[in-house]
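Peer 1: whatever this is, show me its structure:
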Amino acid sequence: MTKDIRVRFAPSPTGPLHIGGVRTALFNYLFAKKHKGTFVLRIEDTDQNRYVPGAENYIKDALEWCKIPYDEGPGKEGEFGPYRQSERKDLYKQYADQLIKSGFAYYAFDTPEALETERKNHEANGKTFIYNWHNREKLNNSLSLSQNDIANKISSGEPYVIRFKSPQDEILHLTDEIRGDIKIDTNTLDDKILFKSDGMPTYHLANIVDDHLMKITHVIRGEEWLPSLALHVLLYRSLGWEAPSFSHLPLILKPVGKGKLSKRDGDKLGFPVFPLAWTDPKTNEISSGYREDGYLPEAVINMLAFLGWNPGTEQELFSLDELINEFDLKRVNKAGAKFDPEKTKWFQQQHLQQTDNHLLSQQFLSILKEKNISTTLDVDIVVNAVKERAVFVKDLWDLSHFYFLSPTEYDPKAIKKAWKEDTPNLMHELNRILDDISDFSEDNVSSIVKGWITGKEIGFGKIMMPLRIALVGSLQGPDLFQISSLIGKEETIKRIKNAIESN
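Peer 2: Below you'll find the model as predicted:
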C-alpha cells in the first residue's frame, strides 16, 4: 500500500453506541494501526430529527474506554475538519449542483401525496413502485419539465429534492475486500434522494463527499451498507473521483434464534449490548454497559475481534498490540457471527488472570472501603491467591472475605463431613503446636504442621479439613498455610478456638 492509509468510523448520534458499532470502529482502528495509518471519527448528524443529546459524547467516551481512540475528529481537529456533518452542510450543495449540471442528478418536485398515490396504483396492479429509469420522465421532475417551469418552481420556493439519475442497462462490476466481486444490474436501482427539501444532504451524498475530502482510502463498515455500495460507487464515478476500497463486515447475530443482535436480546438474556451504561434522555430508562458490569476493556475488545475475524491459528487471547499485528481483512468472514455471552465471560476471566495483581488490588480496595473494612494485610497477595476463580473484580470479595473477617457461621455440610468426635482434641493440640512457632511464614508453618500430622500417623484430612473450616467457614479457599501466614498466628489460633466452641 503506497498511499497514506486513512479510515473513518462515522456513527450517527441517535443513541448509545451498539457493540456492533464498536466492532466496526475496532476493525477500522486495527487496520489503520497495522498500516501506520490514521483513524478518523466523523459524526454524521445530518438527520437532526433523530439527534439525541449526549450521544456524541457517549460515542467518544466509549472509544476511549475501549482503548481505540481516534486520531482525528471532534476535539482532535486535523486539516480535514470540521468532523461533524452538521458543521459541513455548506459543502454539500455545490456537489449536488455539480451532479445536476453534469446530468447525473435532477430536481424532483413530487409531493409525498403524489408519490403515495403512485405506490398505491402500482400495488393495485401487483407491482412495486420504484422511482427510476422506467417512470422518472413521467413524474414531476426536471427531466419532464421545461427549463422555464423548473426555474419558476425553484424561484417560487416550491419544495424539491435532488435525486441521483441511476444509469440504465448497465452491469456494474464492484469489488468488496471481504466478499469479492459483485455484479449489479443498474436497472434494479432506484433514483436515491441526495439532497432533501430541508436543505440538508442525505447520508449518501454527505458520506461520499466527506470521504473524498477527508482522503479516506478504505471504507470498512457494516453489512447493512452493502445495498448502498452500487450508488456510492456510481457517485464517485459521476463526480470524477477515485473510489476508496470497500469492505463490508458481517452482521453480529443473536445468541438464540435468527437475526441481528439487539438490545432486546441483551435485556432478555441478561447481558449488555452497549460498551457503557446509557440513560435514555426521554424515558430515563437505563441500559447496562460492559464497563459498569465489571468487564475489562481488553476482554471486550478481544471478544469483539473474534466476531467475524480469526487469526488462522489456535490462539484466542490477544492484547490490542497483538490484534494490530495479526489483523488482516482477508481473514474477516462473510457469514454473520453469532454472539456468545458465555464466551464473553470466558474472555473476561482470562484477561482478569493476566491483569497485574496490584492493579486489581487497587480496585478491590475500593470494594473493601465500601464495606467499611480497613486492613493491614497485603491485598496484592490476597488477590493473587483467589483471582483464578474470579470472573470480575467484584467476585474477589466472595472469594476472599475470610481473610478480612473471622467466620461467624460454618457450612453445615462441611461440619458433617469433616468435624468428628475427636476433632476438638486434635484442634486444641494443633493450637499448641502453632503457638510454639516463632517463624509464622507459609513454608515454615506448612513444614511443622505436616510433620506433626505425619508423626501422629493420622490422615491429613482429619486435620486439614477442620482447619479449613475454622479459618474459612467452609471447605473452600486457597492454600491453608498461605491464609494462616497472612492473617497471622494470633488470628489463626483465635479462629480455631472459635470453631471448637461453635461446633
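
Peer 1: only C-alpha atoms from now on, for both contacts and neighbour counts.
Peer 2: OK.

Peer 1: mind listing the strands for the chain?
Peer 2: 6-9, 38-41, 105-108, 161-164, 171-176, 180-185, 193-195, 218-222, 245-249, 252-253, 278-279, 286-287, 337-338 (DSSP state E).

Peer 1: and the last one, what does it pack onto?
Peer 2: Contact partners of strand 337-338 among helices and strands, from 3 or more C-alpha pairs under 8 Å, 6 or more residues apart in numbering; DSSP states H and E: strand 252-253.

Peer 1: for the comparison step, fold the sequence that follows:
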Amino acid sequence: MLVNQVRVRFAPSPTGFFHIGGLRTALYNFLFARHHQGVFILRIEDTDRERFVPGATENLQSALRWAGIEPDEGPEQGGAYGPYFQSQRTEIYQKYASLLLQQGHAYYAFDTAEELEAMRRQAKQEGDFHAKYNAARRMQMRNSLTMTTEQVNKALAQKQPYVIRLLVPQERKFEVNDIVRGSVTFDSREVDDQVLLKSDGFPTYHLANVVDDHLMEVSHVIRGEEWLSSVPKHLLLYEYFAWQPPALAHLPLIFNPDGTKMSKRDIQSLDELPAGKVDPDVASYMKKGYETAALLNYIALLGWNPGEGDDRQVFTLEELIEQFSLERVNKSAAIFDLKKLNWLNKEHIMRRSPASLALENRQAVMQFASVSEAYLEQVVALLHERLYFSRDVLKIGAYFFNDPDTYDPAVVKKRWEADSAKIIVEFSAEISKLDVFTSTAIEAVLRQVAEKNGVAATKLIHPVRLAVTGVGVGPGLFDILALLGKETVVRRLQNAAKRLPG
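Peer 2: Predicted coordinates for the structure are as follows:
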C-alpha cells in the first residue's frame, strides 16, 4: 500500500433489503475515497448464515451500479486483497481465532442455550436486567477458564458444540478519538466477552471485520453509529494482534419524520406511507423513478453539510466529491424528509436537457402514440418545469399524444358554463382561418372573441384548456395549442362543444 493512501470499505451483510442508511454509508465511503484519490472496497460480510437472504447481494450490487458508486475492489472487480466474500475467508478467521487462544486472549465456551438462559434468569433475580457474559459472570459458566485442561480436551474430542469468546479485561478504560464524535471513552465492565467464532465455524462480525480491515489495509472505517458500542471489542482485538487500528468515523442515525427508527414494517409503497414514516428500502426509490443524482444529493445532506457560509442544497456527484469531508459530518441524528427529496428531484430534473428526458420517455410514449423525436422533445420542453419524476411525461401530458376521452369533472363543474360551448365554437371557427398558427396569433384571436362576447379572456381560456386537454392545469395554453396544431385543436374544441353540457 502507498504511504498514507486512503483505503475505505463498504461492508454490508446480505440479510435483506438494501437500507437507505446503507446507501449513505456506501456514498460517504465512496466520496471520501474519491476526494483523497484513494481506494473504495466492497466487501460482503455474509458470515451470518441464518439470516442470509439469497439474491440480497445481487440486489445490493445492482443498486450501487444504479447509484454510480463503483468499487475499485470487490466481488465483481477482484483485487489483490480478495476474496471479498467473508464466507470464502473462514480459514483465515479460524487461524486468527486460534492465535488468540494460544495467547490466552480468547477461550472456549461450551455453554448450551439452556445454560445461557439460566444465567440470564439468575441475573434478573439479582437485579441485573442486562446480564452480560463478562468478567462478572464468566467464572460461573462452562468454559475453558473454569474447566480443567483434561475436561476441555475431552469436550473437544467429543465434538461438543462450542464458541470462542474474547477475553475482556475486568478493569479497563478504552478511549478513541472518533473523527465525527470526538473523544469517546468506554468501560470494559459494559463490554461482554464477545463471541468471535460461532459453533458453525463462521466468525462473528467483530472478528471478521477487524481481521479483514487489517489484511486489506483499510485506513479509515466509516460506518453507522450503531457500531460505536462495539469499538472497545475491536480496539482490544487490534491490541491483542499488535496491529495499528484504522481511523474511525461513526455516522449519525437516520430517523423517520416522527423521530422513530426507519423500518420496512407496514410500508407498502412510497405512495401509501403511514403518517410520520418513510420507506427505508433503496429499491423503492429506484422503482418510483427518483433521479440517481437527487437521491445521492439528498442522502449526502442527511448528516453532512458543505460548511459555514455555503448554503447550497443542490449538488452533483462530482461536486460532492470535491466538497466532502468527514469533519463536516454531524453528530446528531438526521430526519428523512420526503418533501425535501421531492424538491431536490425536481431541481435535478430541471438541470437535465429536454433531449435527455425525451429519450428516457420515448419507449413509453411510442407505445401510446407514434410521434417524431422532434415533437416529443418539444412536448418535454413545455412540461419540463412540471415534471417531478422524469418518466412522468405521459402521466401529466397524455393530451399531447391523443385526444382526451374524458374531462375532469371538478374542472367541468368549475369552468364550463352555460355559454361555454357557444363561445368555443366561435373561437374554433376563428382560429381555423389562421394562416400562421403561432401562440401569439392564437392568443390574439382568443382575446378578440372574448371581447366580442363581452367576457374576460379567462372565461374563454379555462374552457378551451379543458376542451383541448381534458384537465384544468398545465403549461401555457397558447404554447400547447400551437404545438398541437390547428387541425387537432379545432377537432378537440368541436368535440368538447358537443360532449360537454351546454
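
Peer 1: for Glu370 of structure 1, find the nearest of the strands of structure 1.
Peer 2: strand 286-287 (23.2 Å; C-alpha to C-alpha).

Peer 1: so which of the strands of structure 1 comes closest to Lys89 of structure 1?
Peer 2: That would be strand 193-195 among the strands of structure 1, by C-alpha to C-alpha, at 10.7 Å.

Peer 1: so where is that closest one in structure 2?
Peer 2: Strand 193-195 of structure 1 corresponds to residues 195-197 of structure 2 when matched by TM-score structural alignment.

Peer 1: report the aligned residue range of structure 2 for stretch 324-338 of structure 1.
Peer 2: Going by TM-score structural alignment, stretch 324-338 of structure 1 lines up with residues 321-335 of structure 2.

Peer 1: buried set for the matching stretch?
Peer 2: Neighbour counts over stretch 321-335 of structure 2 (16 or more other C-alpha atoms under 10 Å) mark 321, 323-326, 328-331, 334-335 as buried.

Peer 1: could these go into JSON lines alongside distance to Glu91 of structure 2?
Peer 2: Below are the buried residues of stretch 321-335 of structure 2 laid out as JSON lines (distance: C-alpha to C-alpha, whole Å):
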{"residue": "Ile321", "distance to Glu91 of structure 2": "37"}
{"residue": "Gln323", "distance to Glu91 of structure 2": "41"}
{"residue": "Phe324", "distance to Glu91 of structure 2": "38"}
{"residue": "Ser325", "distance to Glu91 of structure 2": "37"}
{"residue": "Leu326", "distance to Glu91 of structure 2": "35"}
{"residue": "Arg328", "distance to Glu91 of structure 2": "40"}
{"residue": "Val329", "distance to Glu91 of structure 2": "37"}
{"residue": "Asn330", "distance to Glu91 of structure 2": "39"}
{"residue": "Lys331", "distance to Glu91 of structure 2": "38"}
{"residue": "Ala334", "distance to Glu91 of structure 2": "40"}
{"residue": "Ile335", "distance to Glu91 of structure 2": "42"}
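
Peer 1: kindly indicate which of the residues you listed lies nearest Asp213 of structure 2.
Peer 2: Leu326 (19.1 Å).

Peer 1: OK, contacts around the closest one?
Peer 2: If a contact means C-alpha atoms under 8 Å, 6 or more residues apart in numbering, then Leu326 of structure 2 has 32, 179-180, 249 as its contacts.

Peer 1: out of the residues you listed, list just those in helices.
Peer 2: Of the contacts of Leu326 of structure 2, the ones assigned to helices by DSSP state H are Phe32.

Peer 1: straight-line length of stretch 128-146 of structure 1, end to end?
Peer 2: Across its full length, stretch 128-146 of structure 1 reaches 28 Å between end residues, using C-alpha to C-alpha, to the nearest Å.

Peer 1: and Ile461 of structure 2, what's its match in structure 1?
Peer 2: When structure 1 is aligned by TM-score structural alignment, Ile461 of structure 2 is paired with Met464.

Peer 1: how much space between its match and Leu475 of structure 1?
Peer 2: In terms of C-alpha to C-alpha, Met464 of structure 1 sits 10 Å off from Leu475 of structure 1.

Peer 1: now do Trp346 of structure 1
Peer 2: In terms of C-alpha to C-alpha, Trp346 of structure 1 sits 25 Å off from Leu475 of structure 1.

Peer 1: again with Ile448 of structure 1
Peer 2: According to C-alpha to C-alpha, Ile448 of structure 1 stands 22 Å off from Leu475 of structure 1.

Peer 1: mind listing what Glu108 of structure 2 touches?
Peer 2: I think there's a mix-up here, since residue 108 of structure 2 is Tyr and not Glu. 143-145, 162-165.

Peer 1: quick one: contacts for Ser166 of structure 1?
Peer 2: Listed by C-alpha under 8 Å, 6+ apart, the contact partners of Ser166 of structure 1 are 104, 132-133, 186-187, 189-191, 231.

Peer 1: if you set the cut-off to 10 Å instead, what comes out?
Peer 2: By C-alpha atoms under 10 Å, 6 or more residues apart in numbering, the contact set of Ser166 of structure 1 is 104-105, 131-133, 186-192, 230-231, 234-235.

Peer 1: check Arg84 of structure 1 too.
Peer 2: Each residue near Arg84 of structure 1 by C-alpha under 10 Å, 6+ apart is listed here: 10, 12, 41-46, 56, 73-74.

Peer 1: which of those sits closest to Ser262 of structure 1?
Peer 2: Set against Ser262 of structure 1, the nearest of those by C-alpha to C-alpha is Ser12 (17.0 Å).

Peer 1: neighbours of that closest one, how many?
Peer 2: Ser12 of structure 1 sits with 23 neighbouring residues when counted by other C-alpha atoms under 10 Å.

Peer 1: can you tell me what it aligns to in structure 2?
Peer 2: Ser12 of structure 1 maps onto Ser13 in structure 2, with residues paired by TM-score structural alignment.

Peer 1: likewise Asn302 of structure 1?
Peer 2: In structure 2, the residue paired with Asn302 of structure 1 is Asn297, using TM-score structural alignment.

Peer 1: and its match, how many neighbours?
Peer 2: Asn297 of structure 2 has 23 nearby residues by other C-alpha under 10 Å.

Peer 1: and what of the one 3 residues further on?
Peer 2: By the measure other C-alpha under 10 Å, the count of residues near Ala300 of structure 2 is 23.

Peer 1: what sits against the spatially closest residue to it that is not a sequence neighbour?
Peer 2: Leaving aside its chain neighbours, Ala300 of structure 2 sits nearest to Arg24 (6.6 Å; criterion: C-alpha to C-alpha, 6 or more residues apart in numbering). Residues counted as contacts of Arg24 of structure 2 (C-alpha under 10 Å, 6+ apart) are 30, 223-224, 251, 254, 295-296, 298-303.
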